[in-house]
Each structure stands twice: as C-alpha cells, then as structure tokens.
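Q: Turn this into a structure:
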Amino acid sequence: MDRIPITPEGFEKLKKELERLKTVERKEVIEAIKEARAHGDLSENAEYDAAKERQGLIEAKIAELESKIGRFEVIDPSNFSGDKVVFGVYVEIENVETGEKKRYRIVGPDEADISKGYISVISPIAKALMGKSVGDTVLVRAPGGDKEYEILDISLS
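A: Model (predicted):
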C-alpha cells in the first residue's frame, strides 16, 4: 500500500470533511429520500432520483476519504531546518528568463490548490525543487517546455 504524504493542516481538513459528510450530508440526504418517498410513485419521482444520486456521490466520497485517511503519512515540516526544499515548506522562486517571481508551498496531492500557491509534491516543479537550497538554479521540464528557476527563499510559513 503506497503512503500518501500530507501536511498536518491538510490531514485535519480532510478529517473534518469526512466528519461533515458522515454527520451532516448523510443525514440530509436520508431526509430528502424520505420526503421524496412520501410523494408516492418512485418510478417518475425526480426528487427521489436526485436524492438517491446525491446519496451515491456522498457515500463514494466517504469511502474514498476513509481509504485515503488510512494511507496518509502526516509529515510535519516544522521538524525541518529550512535550509533545503522539503515537503511542506514554502519556496519563492524566480524565472531566470522573465524575472517573474512565484511563491509555492509543496504539499500532498490531495492538498494541491494552485489558486493558493499549493503545488503537489509529485508535480514537475516540486520534483525539481526538492532537496535544493537558496541560490540554486533548477531546470523544470514541464509539458509547456523547459523553464529555469532560481530559488530565492525557503520558509516554514
């Protein structure tokens, strides 16, 4: 069984989502099914069909999260010195060609959210950055072409 890396914050967030699905969403959909059943003929009852479909989606998400939670490996980046790029740290980089600066946090695949600057540890850029230090230049081989970046800063927050 492959372990899935995740930050402590990401782990807590997914645990809360699982709890919400089990205690709130599941109960709401059961009530919606009961209400739809009360309307009579189920063969032509759109509310019943929609509620049953929603129930299936909720149960699938619950099963997925329960499976993943058992495989997560919580990695706390606060234990690291901060002198090298490792899982969970924030890294500021500059495109050598354009001068464009970006700041990313390297997180697990289930936490990646580019709008927040969270990139997956398995992404090409994160793979290129891992183990490098401030001042190092890395070549990122990505589908859009090769890009060179200089590491400007590494921090825990």
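Q: CA only for contacts and neighbour counts going forward, please
A: Fine.
Q: Check which helices and strands the longest helix anywhere in the chain sits against.
A: When the chain is parsed with DSSP state H, its longest helix is helix 46-71. For helix 46-71, the helices and strands in contact under the criterion 3 or more CA pairs under 8 Å, 6 or more residues apart in numbering; DSSP states H and E are helix 8-20, helix 26-37.
Q: now the other sequence, so there's something to compare against:
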Amino acid sequence: MSSTDRYITPQGFARIRAEYEQLFGTERPKLVETISWAAGNGDRSENGDYIYGRKRLREIDRRLGYLAKVMKDAKVVDPAAQGSRDQVRFGATVELADADDNRRTVTIVGNDEADASSGHIGWSAPITRALIGARIGDERIVRLPAGEKSYEVLAINYPPQPGSTAP
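A: So this is what the prediction gives:
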C-alpha cells in the first residue's frame, strides 16, 4: 500500500456512492428546478432564491466531482478477507494502551472515510503508519507534532470472514 493509493472499505465505498446518488438524483434536480423558477421571476441581481441556488449548485457540482474521482480511484479492500489476522493491517480494529494505561480503540480505514471522533483512523495517519505490521504485545512509538507517544497493542480484531461461524 503506497501513500497515493486510495484504499477504502466496502462500507465506506457504499456511503460515498449513496451520497453521490442522493446529490445527483435528488438534491441537484430539485435545486435546478428552483433556480429555473427563480430565473423566471425577473431581476436576478436581487433574487435570493436564484443567487443562493446558483451558489449551492456550484457546491453540489464540486462535491459530485470529488465523489466521482474518489469512486473512480478507489481500491475497495474488504477487511474480512485479510489473510494475516494476527498483524495490524487495513481494516483492523486495534485496542491500544499508552504508558499511563489509557486505552483507546481505533479502526484503520481509508482516508476518505476517516473520522477520528468515532475511532476510524485513515491508513496514512501517523498512528496507523506506526501500527501496520504490529502484533499483540508489540510496543510502537508514534511520532506526533506534540512529541513521541508509545502504545502497546492489546488486541487486534477483524470482521468475521464470509462463511465463518466466528462471533
């Protein structure tokens, strides 16, 4: 995995596709209809519906372009299909403890689906780069702008493999 690859989980890809379809199939057509109606009302220079509508349409078109590029460049990787489940890889949910025994759980996902507040960390983040390849019991040092921080890997979990009876 190189830093330029755009890896994403199947769930992340589905969310991006759903957002694209909602914007393109629902929100944009309604907005175009509103703009068209507002344009027919005469003077456009003081027409709030027209001015706001055009601005919002540009925002939607930019977002659609971005989402289309993400979907085109995406390499969907199913974490459930990871072969080496004893090491930290893309899609792993990892339980960590720092030197003060503060515990945290992170899931390694694609950069386009990262959300640190929910524990989903992009795979090119410093903590992820430090954890890749680690096994349970390994200690890894993460270099952050605020300094170095040491973490011990307590547990590594992946989604169950298709057809497995594991909990």
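Q: Just give the TM-score of the two.
A: Comparing the chains after superposition, counting by TM-score structural alignment, normalised by the length of the first structure, produces a TM-score of 0.95; 155 aligned residues with a CA RMSD of 1.0 Å.
Q: out of the helices and strands packed on helix 46-71 of the first structure, nearest to Ala63 of the first structure?
A: Put simply, out of those the one that sits nearest Ala63 of the first structure is helix 8-20, at 9.3 Å, with distance taken as CA to CA.
Q: Give me the contacts around that closest one.
A: The list of residues contacting helix 8-20 of the first structure from outside it, by CA atoms under 8 Å, 6 or more residues apart in numbering, reads Ile62, Leu65, Glu66, Ile69, Phe72, Val74, Ile75, Asp76, Asp110, Glu111.
Q: Separate out the buried members of those residues.
A: Buried residues within the contacts of helix 8-20 of the first structure, counting neighbours by 16 or more other CA atoms under 10 Å: Ile62, Leu65, Ile69, Phe72, Val74, Ile75, Asp110, Glu111.
Q: Ser120 of the first structure pairs with which position in the second structure?
A: Structural alignment (TM-score structural alignment) places Ser120 of the first structure against Gly122 in the second structure.
Q: so how far is Asn41 of the second structure from the alignment partner in the second structure of Pro143 of the first structure?
A: Under the alignment defined by TM-score structural alignment, Pro143 of the first structure is paired with Pro145 of the second structure. From Pro145 of the second structure across to Asn41 of the second structure, the span is 55 Å (CA to CA, to the nearest Å).
Q: Go through the second structure and flag its longest strand.
A: Scanning the second structure for the longest strand, with DSSP state E as the assignment, gives strand 147-157.
Q: which other residues reach that strand?
A: By CA under 8 Å, 6+ apart, the residues outside strand 147-157 of the second structure that reach it are 85-88, 92-99, 134-143.
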